[in-house]
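Colleague: What shape does this take:
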Amino acid sequence: MRAFREAVEAGDLDAVEALLAEDVVFSSPVVFKPYPGKAITAAILRAVSQVFEDFRYERALTGADGRDHALVFRARVGDRELTGCDFLHVNEEGLIDEFTVMVRPLSGAQALAEAMGARFDRIVEDAEARSTGTGVSP
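Modeller: Presented below is the predicted three-dimensional model:
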């Protein structure tokens, strides 16, 4: 998904959010229960953009029907290197309706879980502000 990759690489999180379907479901690499909805998914992606350092996509794969995409990335969380993949599915309107992230190794996943866990209250506040239209938390 070229538009998504370009938006992420440019740090344009508003453009990333615009590519999400309202009913998108985000599956985290470190939490069992998926997160449904555009507001929470956008808030998670904004937070992870602050957690990941030296983030870069290395490969993009597209399914035969053009609706399934895999974007392989590398990043760092503190002193932990990790490799991961964003698995995206787009709906008939071309918006992302499924977003699954996987990362390795375990030490990288643990560093990511710790860093995101420390921000989770703020992520929820951001999502609530987005979903109610009361503005985005700074």
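Colleague: Going by C-alpha atoms from here, please, whenever you check contacts or count neighbours.
Modeller: Fine.
Colleague: Show me the residue at the heart of this structure, geometrically.
Modeller: For the chain, the residue sitting closest to the mean C-alpha position, by Cα atoms, centre = their mean, is residue 45 at 4.2 Å.
Colleague: one more to put side by side:
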Amino acid sequence: MRAFRAAVEAHDLDAVEALLADDVVFTSPVVFKPYHGRAITAAILRGVARVFEDFRYERAIGDAEGRDHALVFRARVGDREISGCDFLHLDESGRIDELTVMVRPLSGAQALQAAMAAQFERIAEEAQARSGG
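Modeller: Below you'll find the predicted structure:
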């Protein structure tokens, strides 16, 4: 999805959030249970933007007119290189209703998990503020 990729690459997290459906389901590469809702998903993506360094998309896979897309990326967390993929599904209105992220290698996923755990309190606060709570 071009709009999502462009917003991520521009570090425009408000634009990323605007592309999310209210009932989006985010599946993390390092947490077992998925997260539900725009506020928590947007807060997680803001946390990811804080911990990923040298993030870049390398290619897009999928039908430009279809509802399923995959964006292959590379990044660094601390001294660990990560490669991964964002899998996006769009609802009937063109908003992202499913976002699944996968990363490798295991050492990179572990570095990501540790970095995101350190962001957890801030993520929870941002999600609460965005949901009006």
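Colleague: Next one: the residue nearest to the centre of the first structure relative to residue 21 of the first structure, how far apart?
Modeller: 14 Å (Cα to Cα, to the nearest Å).
Colleague: Then residue 28 of the first structure?
Modeller: Applying Cα to Cα, one obtains 17 Å for the distance of residue 28 of the first structure from residue 21 of the first structure.
Colleague: which residues touch residue 82 of the second structure?
Modeller: 74, 75, 76, 103, 104, 105, 108, 109 (Cα atoms under 8 Å, 6 or more residues apart in numbering).
Colleague: cool, and residue 42 of the second structure?
Modeller: When contacts are counted by Cα under 8 Å, 6+ apart, residue 42 of the second structure is found next to 13, 16, 17, 127.
Colleague: Tell me how many other residues crowd the first one.
Modeller: Translated: residue 13 of the second structure. Other residues near residue 13 of the second structure number 18, with proximity taken as other Cα atoms under 10 Å.
Colleague: Enumerate every residue touching it.
Modeller: If a contact means Cα under 8 Å, 6+ apart, then residue 13 of the second structure has 7, 42, 45, 46 as its contacts.
Colleague: Can you lay out these as TSV showing distance to residue 64 of the second structure and secondary structure?
Modeller: Rendered in TSV, the data for these read as follows (distance: Cα to Cα, whole Å; DSSP: H, G, I helix; E, B strand; the rest coil):
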residue	distance to residue 64 of the second structure	secondary structure
7	17	helix
42	24	helix
45	23	helix
46	26	helix
